[in-house]
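In: just coords:
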């Protein structure tokens, strides 16, 4: 964790606006995930050859992927425990909601999740459960936005909590990527301008870590557009696209290039390819928190329904907007909504 002296002071979240920003962040995540999914693991040239420039959904039935389902998972966990969250709580939830149940078609999602599940099923506990070959992946970054929503205006607290969540599944750069996203969303939830959102993300991770270097390179060239951002960040010779330093850099670069505009941030992330569902989900969460739910085009939000449980069957039926409401106390939320799908008692 960075020194508290490096963490920028932020205003408290605007009165009455926290829920709208929360809904923007989590619906923005789901929209970015659904828009980016078809372009995942593709190069920009492949995207252009197939669709031209992606400007909206390119499939008939768009939906969120593991990014949305794991964000719902972390949001529900946070709604139950809040700031009292512990590694033991997270580990128990992984067992109860994922590891000890039959898996969906995604079979637990990406490399980091697969490694974590295998370790948990072997009886290994955190942090040993995170000792697998993909602890540096963007699997924590993709589910980090709920922590920024919960800790609106408190990037250090958002970073602390997401690191607790990540201890079960990630280490090193994988943790730093999640912390940068959570802190950035927390700053955006307080109405911070783009430059302060980026500063908040950088303030909670080591200055010399790979994630920080990647993020700085991306935002430095963001004014030159998506090609410059991609060239500054992507590890071209590496076959996997879920590197946390790369994905987080691309997402913040897209967000900075758009100066927080939701549509432009998400489409920039999508059209850069690589782990496009995750980069667009993160860019969507940042921009959605910055501009609020009204900034998301209605034709993009309409297809986003309750979670299908394609990856995590236990998350089926939950909607990201319900999670946003659970994590924001601006208005009373009936307690029964937390348990209506039988996941939280």
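Out: Yep, that arrived. Keep in mind it's a predicted model, so treat the numbers as computed, not measured.
In: going forward, measure contacts and count neighbours with C-alpha atoms only.
Out: Will do.
In: Which parts of the chain are strands?
Out: Assigned by DSSP state E, the strands in the chain number zero.
In: how much space is there between the most centrally placed residue in it and residue 327?
Out: For the chain, the residue nearest the mean C-alpha position is residue 142 (3.1 Å; Cα atoms, centre = their mean). Taking Cα to Cα, to the nearest Å as the measure, residue 142 falls 17 Å from residue 327.
In: okay, pairing it with this:
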């Protein structure tokens, strides 16, 4: 592990009002990035330019979050229900309750890691065996990890621990590390840490010689040279699948660092690099939204985000990311948990 003593110390957590603004920025930023990036998913920069020029806003007629947003909502609801006491058994039970055991026909979204996990859960396997499939290294945990950082604001190690608990049902190895990096980075940003400290916090909570850490270091080192340099530093050339956690997480942090935390620039940099663009832009949006707060998100972008449609997870339909952010901030969490108002119907 990187020496935690060598990273700049994060500021103390802010009061509840400031934390709420950052929480809303993180989760709305995730949903905005997801919606902006979805049309460019699995595309190369040259393909993006040929179709749209440079993407500078929504290019879909009806922009909306994808599985990234809906799984992040699921994570937020889990934290509102269980908090720091979250266990792998509770995560598995929620996946059964909200996804695997529902009689709604075939699974309608997400990637290979989620499909493999659901097959294992339906066979009766539980964490960590439920994560023993062919794609435990995907960015499926990273895409849903930001709520752990929101919940554990100013406590990157706790955010990373919760992400690992959450991820044990669906991921292993580099897939876990990617989620931990995102959760730790968001937790540091939630406390008002500068970009350099956010990146250092992420690196401090994953193994130093992991693929995730190496890719992340390459990305942020190249960040001052722009998005082409970031992409060249981490993309696995010729590999057909774009949901590699080490690659996607590094692209997201590289975009965030290149923008020095500016929300609009961070998200658009991630989108225009292509690859798993909805996830990379969602993570960059969560980091920048936590850093700058909800008011840094362009109003027109924010206004387009409504309640989740349930296009991937029907049980998440009707939940808005801003409501999830409020559940995870002081003054709302205890009431929501006591009344159990957060559970999907």
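Out: Alright, I've got the coordinates. Just so you know, these numbers come straight off a predicted model, no measurement behind them.
In: if we can go back for a sec, contacts only, for the residue nearest to the centre of the first structure.
Out: Counting by Cα atoms under 8 Å, 6 or more residues apart in numbering, residue 142 of the first structure touches 67-68, 70-71, 178, 278, 281-282.
In: Also residue 284 of the second structure?
Out: 30, 33, 252-253, 255-256, 266-267, 270.
In: still contacting in the first structure, which of the residues you listed?
Out: For the contacts of residue 284 of the second structure, the subset whose aligned partners also touch in the first structure (both residues aligned by TM-score structural alignment, their matches' Cα atoms under 8 Å) is 30, 33, 252-253, 255-256, 266-267, 270.
In: burial measure for residue 304 of the second structure, as a count.
Out: For residue 304 of the second structure, the neighbour count with other Cα atoms under 10 Å is 16.
In: From residue 70 of the first structure, how far off is residue 29 of the first structure?
Out: For residue 29 of the first structure, the distance to residue 70 of the first structure (Cα to Cα) stands at 11 Å.
In: between those two, which one's more packed in?
Out: Applying other Cα under 10 Å to residue 29 of the first structure and residue 70 shows that residue 29 carries more neighbours, namely 35 against 22.
In: elements contacting the helix ranked longest in the second structure?
Out: In the second structure, ranked by residue count with DSSP state H as the criterion, the top helix is helix 16-37. Applying 3 or more Cα pairs under 8 Å, 6 or more residues apart in numbering; DSSP states H and E, one finds that helix 16-37 of the second structure contacts helix 67-82, helix 146-151, helix 174-190, helix 263-272, helix 277-292, helix 299-303, helix 321-327.
In: For the nearest residue to residue 211 of the second structure once chain neighbours are set aside, give its distance to residue 31 of the second structure.
Out: Spatial nearest neighbour of residue 211 of the second structure, chain neighbours left out: residue 246 (6.1 Å); criterion: Cα to Cα, 6 or more residues apart in numbering. For residue 246 of the second structure, the distance to residue 31 of the second structure equals 21 Å [Cα to Cα].
In: And these two? Which one has more around it.
Out: For residue 246 of the second structure versus residue 31, the count of surrounding residues by other Cα under 10 Å is larger for residue 31: 37 against 28.
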